[in-house]
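Visitor: this one's structure only:
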């Protein structure tokens, strides 16, 4: 990894920590955070906006020409055409609003169209999962090593479920009905970035999504982490680099194809 990219990696980690401090402050304040609705059950708080602005300021201090794609701010074109920072300042806003302690800051960097760097930070646990292409994945300062694959019937898998207008409930229900009898448990905690990154730790054995709508900023950083930890990451057609991520499967290499076949058996 070249020096610029190492500096970028340290910068996004610092930016995630700075944004995380703002989120901790909001989470621990009295009462629920003020919010506005972007759509049916799709909320944004002042903390989403403040956290994204803090990330942009932090990155701009070291890389003033870089471009951004932010969940709240949209696309900001920079003068540096090589790198783009992709930001989800608060992944798990519904959890945050309801006092559920499961949310994260997610920041990725692409080089042209290639996913290069990623950091996913759980501020309440002070857990920083991060990775750079070719340099491995880490939890804080500890390198991640892919755990052994569990038997299919012992696997704990995670997913995202659609709600209101965000996705296709029928697809999710069909896939759940196929998966539920075959694995040890299914979880949908509400922060896709964390769930994907947790697969790198072995806290989950796999993550999949198709019925729920996931935006690129929800998954970009965690995909880098999962791949560097040794997971196989594709969409549900098996494509590792689709033009658009309309579905996702993250799993141990020894279980990926088996899961793919299982999820296709509902068709």
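Guide: The structure has been received and is ready for your questions. Computed from a prediction, not measured in an experiment: that's the story for all the values here.

Visitor: can we go C-alpha only for contacts and neighbour counts from here?
Guide: Noted.

Visitor: report the central residue of the chain.
Guide: Residue closest to the average C-alpha location in the chain (C-alpha atoms, centre = their mean): residue 193, at 2.0 Å.

Visitor: wasn't that residue part of a strand?
Guide: No. Counting by DSSP: H, G, I helix; E, B strand; the rest coil, residue 193 falls outside a strand, being helix.

Visitor: that one and residue 121 touch, don't they?
Guide: No. Contact between residue 193 and residue 121 fails when scored by C-alpha atoms under 8 Å: they sit 9.1 Å apart.

Visitor: shared neighbours of those two, anything?
Guide: Here residue 193 and residue 121 share the contacting residues 104, 106, scored by C-alpha atoms under 8 Å, 6 or more residues apart in numbering.

Visitor: so what's the residue nearest to the centre of the chain up against?
Guide: 91, 104, 106, 120, 218-219, 221-222.

Visitor: run the last query once more with 7 Å
Guide: 91, 106, 120, 218-219, 222 (C-alpha atoms under 7 Å, 6 or more residues apart in numbering).

Visitor: got another, please set it beside the one above:
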């Protein structure tokens, strides 16, 4: 079993505490109080309780670090170098519909670079973690991206724009370019887990636009430490700023990127999410 650093242990402790509450609430999902935060975008009492649990553990362990959290936003730190990036419940819509596919995602950014990440799936009890230069792990076992080279055997994942979010026509063109070439495309509704699945070889690739930093910070590090490539869909390196991400194994990243960007919408300015 891999030896975990003190910082990874801090992150796992915070994720574990949030997971206990989420599992309790998931069993009573119909009783949750839900308030609208926007079209098809909800915040539940479960989100808020999970974020509070994560925050308390992280602040107790590293009181000088800043935070970027989905529900409460930015809290500046006093050391000026470190920032936690947290999604206490990635897959909220799944959670609220009783679908057992959601997770807690915690990343640590140092001087603008993500150096540690933890993703915990409370229902399956799957714990993913990665640290820069140390590798990526699932339940203590070292993981690697898939070694498949043939696009026709590749299973990909994506996120589908909903209601007023994103550019629907651009996504439809991307999907039309990819679907005839691959073994399948999945949409499970939790970007952090999609990235973790790429890191562990369950998917060959994943792409999505309109994401937030907390959706992908930990997952990007997982994929890279597992030997994969991560860029923006168009090839840039500013995923956390742009919200665009393409993660894949080292054999297929370029091929998938060329397919996605061959569609007509990439030849004109793209709508903002």
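Guide: All right, it came through fine. Since the structure is predicted, the reported quantities are computational estimates derived from the model, not experimental observations.

Visitor: Provide the TM-score value for the superposition.
Guide: Remark: TM-score between the superposed chains equals 0.94 [TM-score structural alignment, normalised by the length of the first structure]; 261 aligned residues with a C-alpha RMSD of 1.4 Å.

Visitor: before we move on, back to that, of all the contacts of residue 193 of the first structure, which comes closest to residue 246 of the first structure?
Guide: residue 219 (11.1 Å; C-alpha to C-alpha).

Visitor: quick check, the closest one in a strand?
Guide: No. The assignment for residue 219 of the first structure, made by three-state DSSP, is helix rather than a strand.

Visitor: can you lay out the contacts of residue 193 of the first structure as a markdown table showing distance to residue 41 of the first structure and neighbour count?
Guide: Formatted as a markdown table, these follow (distance: C-alpha to C-alpha, whole Å; neighbours: other C-alpha atoms under 10 Å):
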| residue | distance to residue 41 of the first structure | neighbour count |
| --- | --- | --- |
| 91 | 14 | 27 |
| 106 | 21 | 33 |
| 120 | 24 | 34 |
| 218 | 17 | 27 |
| 219 | 20 | 27 |
| 222 | 24 | 31 |
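
Visitor: distance to residue 113 of the first structure added to those, as TSV?
Guide: Below are the contacts of residue 193 of the first structure laid out as TSV (distance: C-alpha to C-alpha, whole Å):
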residue	distance to residue 113 of the first structure
91	22
106	18
120	20
218	16
219	15
222	16
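
Visitor: pick the one among those residues closest to residue 57 of the first structure.
Guide: Once C-alpha to C-alpha is applied, the member of the contacts of residue 193 of the first structure that ends up nearest residue 57 of the first structure is residue 106, at 15.6 Å.

Visitor: which secondary structure elements does the one helix or strand residue 104 of the second structure maps to contact?
Guide: Per DSSP states H and E: residue 104 of the second structure is located in strand 103-110. Applying 3 or more C-alpha pairs under 7 Å, 6 or more residues apart in numbering; DSSP states H and E, we find strand 103-110 of the second structure packed against strand 82-90, strand 113-121, helix 213-225.

Visitor: report the buried residues of it.
Guide: 103-109 (16 or more other C-alpha atoms under 10 Å).

Visitor: same deal with stretch 43-52 of the first structure?
Guide: 44-45, 47-52.

Visitor: for those residues, give me JSON lines that also has secondary structure and distance to residue 28 of the first structure.
Guide: Below are those laid out as JSON lines (DSSP: H, G, I helix; E, B strand; the rest coil; distance: C-alpha to C-alpha, whole Å):
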{"residue": "44", "secondary structure": "strand", "distance to residue 28 of the first structure": "17"}
{"residue": "45", "secondary structure": "strand", "distance to residue 28 of the first structure": "14"}
{"residue": "47", "secondary structure": "helix", "distance to residue 28 of the first structure": "12"}
{"residue": "48", "secondary structure": "helix", "distance to residue 28 of the first structure": "15"}
{"residue": "49", "secondary structure": "helix", "distance to residue 28 of the first structure": "17"}
{"residue": "50", "secondary structure": "helix", "distance to residue 28 of the first structure": "16"}
{"residue": "51", "secondary structure": "helix", "distance to residue 28 of the first structure": "15"}
{"residue": "52", "secondary structure": "helix", "distance to residue 28 of the first structure": "19"}
